[in-house]
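Structure for this input, please:
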Amino acid sequence: MLEIISLGIVPFLILIILSHGYIKGVDIYASFIEGAIEGFKTVIKIMPYLIAIFIAIGIFRGSSALDMFTHLLSPITQILGIPNEIMPLILIRPISGSGALGVVKDTIGYYGPDSFPGVVASVMMGSSETIFYTIALYFGSIGVKDHRHTLKAALLSYIISIFITIFICGIFYN
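As a prediction, the model looks like this:
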């Protein structure tokens, strides 16, 4: 039953949108074209921000900076109870979603999906955001240069989520 619903939900939503537009007398095709033009303008406007963040991610992943940070922070992470196996994910997740996905793939491939590092990496990947990419994308699209408290609040919530993820996974894993 659930499979039938999932197969029919997108066509149903499209039918609802088209019907509503027709009933309201909206020129649906013209509205679609206008929205596509606005979307293209937004893409052009945020392109420099995206290029900058992708270059930074490439430099970070290509150099040995990730390994260096992991090794440098290992005494602190051992005191805090953070497994060294997930430190690369903790460092790369706020910067790059695809980079973090690669780290999760490597973690699960090496330790296994049912291992503690595999479980923590999976939960962390599913419950955290690429902070710098998101800020660059959203603020860049509307032209905001000063992100004020957004970055501080996002990083604070990310740090708290790391400890909560490890704690909760520790409860269910043991």
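
For the rest of this, base every contact and every neighbour count on C-alpha atoms.
Fine.

max-length helix in this protein?
Assignment by DSSP state H gives helix 28-62 as the longest helix of the chain.

so what does it touch, helix or strand wise?
Helix 28-62 is packed against helix 2-24, helix 131-142, with contacts defined by 3 or more C-alpha pairs under 8 Å, 6 or more residues apart in numbering; DSSP states H and E.

what distance separates it from the middle of the whole chain?
Relative to the chain's own centre, helix 28-62 is displaced by 16 Å; criterion: C-alpha atoms, centre = their mean, to the nearest Å.

Measure how that helix sits relative to helix 131-142, angle-wise.
Counting by axes from the mean of the first three to the mean of the last three C-alpha atoms, to 10 degrees, helix 28-62 points 140 degrees away from the direction of helix 131-142.

for helix 28-62, which positions count as buried?
Going by neighbour count (16 or more other C-alpha atoms under 10 Å), the buried part of helix 28-62 is K45, I46, Y49, L50, I53, I57.

any idea which helix or strand carries I95?
Using DSSP states H and E, I95 falls within no helix or strand.

wouldn't it be in contact with I135 here?
No. If you go by C-alpha atoms under 8 Å, I95 and I135 don't touch, sitting 10.3 Å apart.

Compare these two and say which is more crowded by neighbours.
I95 (21 against 17; other C-alpha atoms under 10 Å).

So the more buried one versus Y133, what's the distance?
According to C-alpha to C-alpha, to the nearest Å, I95 stands 6 Å off from Y133.

Next, the structure of the following sequence, for comparison with the previous one:
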Amino acid sequence: MDYVIKSIIPIVIGLIVIYGMKNGVKVYECFVEGAKDGIGICVKIFPYLLAMLIAVGVFTDSRLLDAFINLVRPVVKIIGLPPEVVPLVMVKPLSGSGALGVFTDILKRYGADSYIGLVASIVMGSTETIFYTLTVYYGAVKIKNIRHTLWAAIFADLTAIIMAVTLVRLMF
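Below you'll find the predicted structure:
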């Protein structure tokens, strides 16, 4: 069974190539054109990605994150969110890799099976890198007015955080 599971992607790719050849499509040329388009997209996305990475670095290195955590500590206690998880909640909308680093630190300090570790695990899996995603994808297609996307994404993340606390309390 393991062999079949590992073979699914190569089989699907092979079927696509065979289907294309059967219908007279120049498969290799189409692949090369797609790769050229992909590189063009990477070039368009790079400035937005670089700006976001610099902003995350400045926010973290300037200790603004620590100040913000101290400011919101009373509020997060009301919903039951451990203050130790606040850095993850703050970094996750900005940077997936930064959030992974914070998440790893939380698990090393408090353990994966602790209340803090369980809440952090659910938050990590159920929230999105909102600002990174908006910056990269809207920037790539040159959309400047994101309208309600940001507020909907923030509301979805807040819902995920509240549900993480609720689920851990109910199930563990």
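
quick one, which of the helices and strands packed on helix 28-62 of structure 1 is packed in tightest?
Of all the helices and strands packed on helix 28-62 of structure 1, helix 131-142 has the most neighbours on average by mean count of other C-alpha atoms under 10 Å, namely a mean of 17.

I'd like to know which part of structure 2 that helix is aligned with, by residue numbers.
Against structure 2, the aligned range for helix 131-142 of structure 1 is residues 130-141 (TM-score structural alignment).

Geometric centre of structure 2: which residue is closest?
The centre of structure 2 sits closest to T129, judged by C-alpha atoms, centre = their mean, with a distance of 3.9 Å.

ok now do that one, which residues does it touch?
With contact set as C-alpha atoms under 8 Å, 6 or more residues apart in numbering, T129 of structure 2 has these partners: K92, P93, L94, S95, G96.

Mean deviation, the strand or helix carrying A164 of structure 2 versus structure 1?
Assigned by DSSP H and E, A164 of structure 2 belongs to helix 149-171. Compared with structure 1 after the fit, helix 149-171 of structure 2 shows a mean deviation of 0.9 Å (mean C-alpha distance after the TM-score superposition for structure 1).

Now that helix: buried residues?
Residues of helix 149-171 of structure 2 classed as buried: A153, I154, D157, A160, I161, M163, A164, V165, V168 (neighbour count, 16+ other C-alpha under 10 Å).

Then stretch 90-110 of structure 1?
Buried residues in stretch 90-110 of structure 1, counting neighbours by 16+ other C-alpha under 10 Å, are found at 90, 92-97, 99-101, 103-105, 107-108.

Tell me the one of those residues nearest H149 of structure 1?
Each of the buried residues of stretch 90-110 of structure 1 was scored against H149 of structure 1 by C-alpha to C-alpha, and P94 proved nearest at 16.2 Å.

re the thing from before, any idea which of the buried residues of stretch 90-110 of structure 1 is the one closest to G62 of structure 1?
For the buried residues of stretch 90-110 of structure 1, the minimum distance to G62 of structure 1 (C-alpha to C-alpha) is 11.0 Å, reached by G99.

between the helix or strand containing the closest one and helix 131-142, how big is the angle?
Using DSSP H and E, G99 of structure 1 sits in helix 97-111. In terms of direction (the same axes, to 10 degrees), helix 97-111 of structure 1 departs from helix 131-142 by 160 degrees.

Helix 97-111 of structure 1 vs structure 2, mean deviation?
Here helix 97-111 of structure 1, set against structure 2 after superposition, deviates by a mean of 0.4 Å using mean C-alpha distance after the TM-score superposition for structure 1.

If anything else comes up later, I'll come back, but that's it for now.
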